[in-house]
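Undergrad: 3D model of this:
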Amino acid sequence: MSEQEYEKYYVPDQSPWPFVGAVALFLIAVGAGNFVVEVTKDKEGYGGVTLGVGVLILLVMLFGWFKNQIDESMSGLYSKQLDRSYRQGMSWFIFSEVMFFAAFFGALFYARVFSVPWLGGASNNAMTAEVLWPSFEAIWPLVKTPGGTETQAMGAAGLPLYNTIILLISSVTCHFAHVGLEQNNRKKLTLFLGATILLGIVFLTLQVEEYIHAYTEMGLTLDAGVYGNTFFMLTGFHGMHVTLGTLMLIIMFLRVLSGHFTSKNHFAFQATSWYWHFVDVVWVCLFVFVYLI
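TA: As a prediction, the model looks like this:
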């Protein structure tokens, strides 16, 4: 038998980080749900505090778990077999994220393709439409709710277009950073990776500005009917993923400055690159189906 067939497979010790991450996600889910209710219904509560605590614990978990992974990697504990396991794990994680967004895009398509036409009287639903929503106009986006609340649709021009260009450029800079790492060109790697992080921060800043504009000037809020719900659900979850991706890129940048990674051994960077490109593709779909069409 060859030596490779007896290759050691490192099994890490028990870790508290999965439990800590589960607690953080639970607090984020509960806090976000309560915070939305408090904002839309103008109520007082602890939703914002719970959400903030959850995010803080999540950040602690990310940096703590990443530190353990980095220490194990730099200690030479990982093998080629474990590297394949990491690649399979990251691939399945991205696939789960694809399914996550597919569910929300499915809700958007169902509302646009089925619900709106039915309420307009399509498919022999004229009587149902009159009962549920008299004088309903079957157009998308719906800028008026059954309760009479009116809003405006967010157009593709302006901030959404700028953010699309920014993310597309960031995907290019991320690719060139990866190329620089493969070429063992640390200067090129640092320059383009830093540019990618900067573009991610600019994207998030502009998205916050877009949300402020939507709430204060357009009347586009979370309780503005199915259009407002799907708009903030899709763009908000995407913004959360951009935030996570930016944090991952920052960690990779710090590791690069510390002299980590080689041209042959850099899967942590490669996995982050995969995630960033995935986030960019999701935004392009968002721009087309939420803003443009």
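Undergrad: contacts, neighbours, all on C-alpha from now
TA: Will do.
Undergrad: does the spatially most central residue of the chain lie in a helix or a strand, and which?
TA: Nearest to the mean C-alpha position of the chain, by CA atoms, centre = their mean, lies residue 241 at 2.0 Å. Assessed by DSSP states H and E, residue 241 sits inside helix 225-257.
Undergrad: could you also give me the structure for this second sequence? I'd like to compare it with the first:
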Amino acid sequence: MAQTHSTDANIYFVPHSSKWPFVGSIALFTTMIGVASWLNETGWGKWVFFAGALMMIATLFMWFGDVIRESVSGNYNKQVDVSFRMGMVWFIFSEVMFFAAFFGALFYARQFALPWLGGNGDGVMTNDLLWQGFSNAWPSNGPGSIGGHFQTIPAWGLPLINTLILLTSGVTITIAHHALKAGERGKLLFWLGATVLLGCTFLYFQAEEYIHAYHELNLTLGSGIYGSTFFMLTGFHGAHVTLGTIMLAIIWLRCARGHFDKDNHFGFEAVAWYWHFVDVVWLGLFLFVYVL
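TA: Prediction:
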């Protein structure tokens, strides 16, 4: 059962044991097994992925419900609020490191691996012995031309539109935050709803971009180093936008039910922090993946 630990005048809420981390780990493992199998064209991979995804959605729904009930029952005090803020800061830091690994892979491929294979610098012998005639150029699917000829997506089409959409969503959620602190619930719901709509619009355009890339440009996850880095970076970012949009929708429902006030609304702030992080990552993607 839930309990409180008391030290002098300070009371800290300790939640009861929860089964959701265990269930969530099984759901996530199932989902990733499905993804890996699907990408390797295993017949059952797609169905395992959908089963894991449904398990994950159900787990999050139940887990979020437990946390929301703890919050509205008044169990969270200032000490708990500080713990939540520290936890969210470390979570976002871990996400920064996650994307840094993929940006690092892109940087290494462009600045070191391809120049060496093309005979530049220390790669003269590599080029002479293994890949004579290969010249360093970006974008590239490598000296083996893995996946065949492909075309890239122009930066000033859908990627620019999606950039403007995410930048606008950063403004709308900031307006919603100010409205919450001012106690203007109608304004809060309008601008937060606009943020959810902009997130959905971004995902729609990204899906259109992927369909165009696969069916008309022959740009796929198997298009060598360019295809793999392109889809890993933009795909994981899209997954984060999806999660962020779901969280924004949940926060909208909570705001509509009056769960937050101007002094106690860390749930809103946490999602806003996450959304701003997603915006910043996309700016890096737009610059280093699409433009340069």
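Undergrad: now the helix holding residue 241 of the first structure: buried residues?
TA: Of all the residues in helix 225-257 of the first structure, those buried under the rule 16 or more other CA atoms under 10 Å are 225-228, 230-235, 238-239, 241-253, 256.
Undergrad: please apply the same query to stretch 6-20 of the second structure.
TA: 11, 12, 13, 20.
Undergrad: just checking, which of the residues you listed belong to helices?
TA: Counting by DSSP state H, the part of the buried residues of stretch 6-20 of the second structure found in helices is residue 20.
Undergrad: now, which of the buried residues of stretch 6-20 of the second structure sits nearest residue 128 of the second structure?
TA: For these, the residue nearest residue 128 of the second structure by CA to CA is residue 20; the value is 56.2 Å.
Undergrad: mind telling me what the closest one corresponds to in the first structure?
TA: By TM-score structural alignment, residue 20 of the second structure lines up with residue 17 in the first structure.
Undergrad: next one: residue 152 of the second structure from residue 239 of the second structure, what distance?
TA: Per CA to CA, to the nearest Å, residue 152 of the second structure is found 21 Å from residue 239 of the second structure.
Undergrad: then residue 273 of the second structure?
TA: 17 Å.
Undergrad: show me what stretch 155-165 of the first structure is in contact with.
TA: With CA atoms under 8 Å, 6 or more residues apart in numbering as the contact definition, stretch 155-165 of the first structure has outside contacts at 203, 206, 207, 210, 283, 284, 287, 291, 292.
Undergrad: the same query, at a cut-off of 7 Å, please.
TA: 203, 206, 210, 284, 291, 292 (CA atoms under 7 Å, 6 or more residues apart in numbering).
Undergrad: dump the residues you listed into TSV; add neighbour count and secondary structure as well.
TA: Formatted as TSV, the contacts of stretch 155-165 of the first structure follow (neighbours: other CA atoms under 10 Å; DSSP: H, G, I helix; E, B strand; the rest coil):
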residue	neighbour count	secondary structure
203	24	helix
206	15	helix
210	15	helix
284	16	helix
291	17	helix
292	14	helix
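Undergrad: closest to residue 142 of the first structure out of the residues you listed?
TA: Looking across the contacts of stretch 155-165 of the first structure and measuring by CA to CA, the closest to residue 142 of the first structure is residue 291, at 13.2 Å.
Undergrad: identify the residue of the first structure aligned to residue 132 of the second structure.
TA: Taking TM-score structural alignment for the superposition, residue 132 of the second structure sits opposite residue 134 in the first structure.
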